[in-house]
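Undergrad: Could you look at this predicted model? Sequence included:
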Amino acid sequence: MRIALALLLTASPAMAATARVEDGGALADGRHVAAIVLNNGAVSARILAYGVTLQSLIAPDRHGRRADIVLGHDTADEYEAHQDYLGATVGRYANRIAGAEFALDGMTYHLRRNGAGPNSVHGGGLGFDRQVFDVAEVHGGKDAMVRLTHTSPDGDSGYPGELRVSITYRLDAKGALTIRFEAETTKPTIVNITNHALFNLSGEGAGRTATMARLTIPASRMVPVARGNLPTGELRDVDGTVFDFRHPRMIETAIRDGREPQIAQARGFDHSFMLDAGLTARPHLAARLTDATSGRWLEMWTTQPSVQLYTGNYFDGSKPGKAGHLYRMGDGVALEPGLPPDTPHLPQFGSARVDPGRPYVHVMIYRVGILR
């Protein structure tokens, strides 16, 4: 669906975008965490310094009613108590690494194991989602922005090299929230950083499943998975399968297809799609969600070559989210740009290598608007 068919959420030209710092709550050790609110008059985003977490993204529906479309928690201590990655920045390596180890320049590095099986997931359990980043810069004006920084020491969770990380959120007048991930290392290492927000365009507590939205992903191939949701190493054409989202399609119609072994294996969608645009210097469209009920649409743009589609398959109503809402399967949809899982073992998917003097950069954009 072309941009021209939709309405961007644009603030009044007379209104400057604002940025303010609030108290986001305290962690178990007593540390208070900053929360930064970016607001363009139509759209607002709240970012917690704990995990550089997108805590909320508030946007109006077709009737002007504002709602938070991001799943999450109300305070920093709740994010600390429930490691569910909701809205968090995940790294050093997002997604899974088989056997919790990888080889680089003849050396084998052993990572922290976490999750099901002997693998490392989203940085090994003590990754960026568990760190309090420093607030380095905040300002409003034409755009509202915040830059947060953190230094991951050499050997952190088994990864080589001291990694200096800078993450910038920028909200512009048109309702585009840009996230720029930058990292510099002192030794050859691997890096794959992304945001793990789960969206429900009807509103995170609306009581309507997120999978009722229509999804478009411009990808002709997907990555099949085996046990532990690790890639098999092959690439499969999506043509004629439930993974074909090259044209808008309701997620719900595909997620219930028990005849597809991949859906049964992952309990829904938890798969990487290889974007037709590949790795690019400038962000390209990677996914588009539209919700006919609210009239909202969301696009995700990225410079990375793939996007992981995850439909909240392991939410079982046992852990409360915002305002005590119990999230269940399908209540949120994640669109995580980056490299496919286990790329350090599967070079056909690309390279996660980062060397000294050659910084890692990943730019992604969430754009929100209203259908005409």
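TA: That came through fine.
Undergrad: hey, let's count contacts and neighbours off CA atoms from now on
TA: Fine.
Undergrad: which parts of stretch 137-152 are buried?
TA: Residues of stretch 137-152 classed as buried by neighbour count (16 or more other C-alpha atoms under 10 Å): 138-140, 143-152.
Undergrad: Check what contacts that stretch and list those residues.
TA: With C-alpha atoms under 8 Å, 6 or more residues apart in numbering as the test, stretch 137-152 has contacts from 16-20, 36, 38-40, 49, 52, 132-136, 162-173.
Undergrad: want to compare, so here's the second one:
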Amino acid sequence: MKPYKLPEEHLFDHQISGKHTHLIVLENNRGVAVALSDYGARIVSLIVPDKQGDPTDVVLGFDSIQGYLSAQEPYHGVTVGRFANRIASGRFTIDGETFSVQPNNGPNALHGGAGGFHSKVWDRRVVYKEKVDFYYVSTDGEEGFPGRLSVMVKYRLTDENELVISYRAETDKPTVINLTNHAFFNLNGEGNGDVLDHILEIPADKYLPVDETQIPTGVVEAVENTPFDFRGPKSIGQDIKTANDQLAGANGGYDHNYVLNPATGGIPTLAATIHSPLTGIRLDVLTTEPGLQLYTGNFLNGKDIGRQGNPYGKYGAFCLETQHFPDAPNHPDFPSTLLLPGQVFQSETRYRFSVLK
């Protein structure tokens, strides 16, 4: 393995649709650094010390903007919107009016459609080595969504080894919104094999089963006595090859939403804890969101080659996407994703890193 290091900034100097792209680096005083790009308001690289004190990049990605433009997987590290996860048939109704998003995932719309927030160059404001605010205005009708939506995503790196992501949005027409970050993590190190050895704990009693197109059936099912039970720590790989229709339908892995204990007072609560026995790196995910999508890289196929020069194969990463529930606009009993004029959408997620000796 080559030593892990941040990408070079000049390799992210590019122009997309008339706007320049950049690489922004945040650093704290404990050896943690995160590289971000205004293309997709995305995490490009996240370096943390392992149990030996060696810098380890724990996020999949590429050394240049060209790598992202040509990647088969378009969601590496991005801010996902206007609606994260899936909307059945790309259709939803607000006040009796039906809106349509062009399907881009079989019969369904995924992650805001093909021209979602992941494909946009955001405006930015940087506070040197501490935080960066990304801004984007989504026009009325963009990808079929109603309303002019003004969005801000703020990344802040603390000296407590937390990467704090804060979201804020306002609209001039009733619309739906569901924002998340889509970092692909491997705590063994980017490009260093699969994540099946990672020990995961999700303090959630219930999850959402899905149909054959990965749309929630509407049933909220207990995790007890299923492969989806991570209430106690266990490896990702322990039950992943169990004969189970839900796992089989997601290409032999997890791609499901967990129902979290609700946050109170806008204070993020613990959604998941995961660590690598190899490096000792531990990640705690805290959020104000009601759901957590666990995805275990089941559709990675080795065609994308990462910064270490290694292919990103099946199970080569995990995602812990804090969000509202998939297809929520079509399920009145799910937590609402409706945003009205005069309201402010706000959400916060924290990635907290530490080391187990």
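TA: Yep, it's here. What you see is a predicted model; the values in this text were computed from it and never measured.
Undergrad: Just give the TM-score of the two.
TA: Taking TM-score structural alignment, normalised by the length of structure 2 as the basis, the two superposed chains have a TM-score of 0.93; 347 aligned residues with a C-alpha RMSD of 1.7 Å.
Undergrad: hang on, the earlier thing: and the buried residues of stretch 137-152 of structure 1, which is closest to Glu260 of structure 1?
TA: Glu260 of structure 1 lies nearest to Ser152 out of the buried residues of stretch 137-152 of structure 1, by C-alpha to C-alpha, at 40.9 Å.
Undergrad: Aligned to that closest one, what sits in structure 2?
TA: Under the alignment (TM-score structural alignment), Ser152 of structure 1 maps onto Ser138 of structure 2.
Undergrad: Give the equivalent position in structure 1 for Ser45 of structure 2.
TA: By TM-score structural alignment, Ser45 of structure 2 lines up with Ser56.
Undergrad: What of Asn310 of structure 2?
TA: Using TM-score structural alignment, the partner of Asn310 of structure 2 in structure 1 is His325.
Undergrad: Now for that match, how many residues are close by?
TA: Each residue near His325 of structure 1 was counted by other C-alpha atoms under 10 Å, and the total is 17.
Undergrad: Which residue ranges of the stretch 151-300 of structure 2 form strands?
TA: 162-171, 175-176, 180-181, 199-201, 206-208, 221-222, 234-235, 255-259, 269-275, 281-287, 291-295 (DSSP state E, counting those that start in this stretch).
Undergrad: name the helices or strands packed onto the fourth one?
TA: Under the contact criterion of 3 or more C-alpha pairs under 8 Å, 6 or more residues apart in numbering; DSSP states H and E, strand 199-201 of structure 2 touches strand 234-235, strand 269-275.
Undergrad: Taking strand 255-259 as reference, get the angle to the last one.
TA: Think strand 269-275 of structure 2. Angle, strand 269-275 of structure 2 to strand 255-259, by axes from the mean of the first three to the mean of the last three C-alpha atoms, to 10 degrees: 140 degrees.
Undergrad: counterpart of strand 269-275 of structure 2 in structure 1, which residues?
TA: The aligned range for strand 269-275 of structure 2 is 284-290, by TM-score structural alignment.
Undergrad: Then stretch 286-301 of structure 2?
TA: Stretch 286-301 of structure 2 maps onto residues 301-316 of structure 1, going by TM-score structural alignment.
Undergrad: Do me a favour and get the end-to-end distance for the matching stretch?
TA: With C-alpha to C-alpha, to the nearest Å applied, stretch 301-316 of structure 1 spans 30 Å between its terminal residues.
Undergrad: gap between that stretch and the chain center?
TA: Offset of stretch 301-316 of structure 1 from its chain centre (C-alpha atoms, centre = their mean, to the nearest Å): 7 Å.
Undergrad: Which of the helices and strands packed on strand 199-201 of structure 2 sits closest to Pro103 of structure 2?
TA: Once those are compared by C-alpha to C-alpha, strand 269-275 is nearest, at 29.7 Å.
Undergrad: gap between that closest one and the chain center?
TA: 14 Å.
Undergrad: ok, now stretch 148-163 of structure 1?
TA: Distance, centroid of stretch 148-163 of structure 1 to centroid of chain: 21 Å (C-alpha atoms, centre = their mean).
Undergrad: same thing with stretch 236-249 of structure 1?
TA: How far stretch 236-249 of structure 1 lies from its chain's middle: 22 Å, per C-alpha atoms, centre = their mean.
Undergrad: which residues of structure 2 does the strand ranked longest in structure 1 align to?
TA: Identified as the longest strand of structure 1 according to DSSP state E is strand 360-371. Residues 345-356 of structure 2 are matched to strand 360-371 of structure 1 when aligned by TM-score structural alignment.
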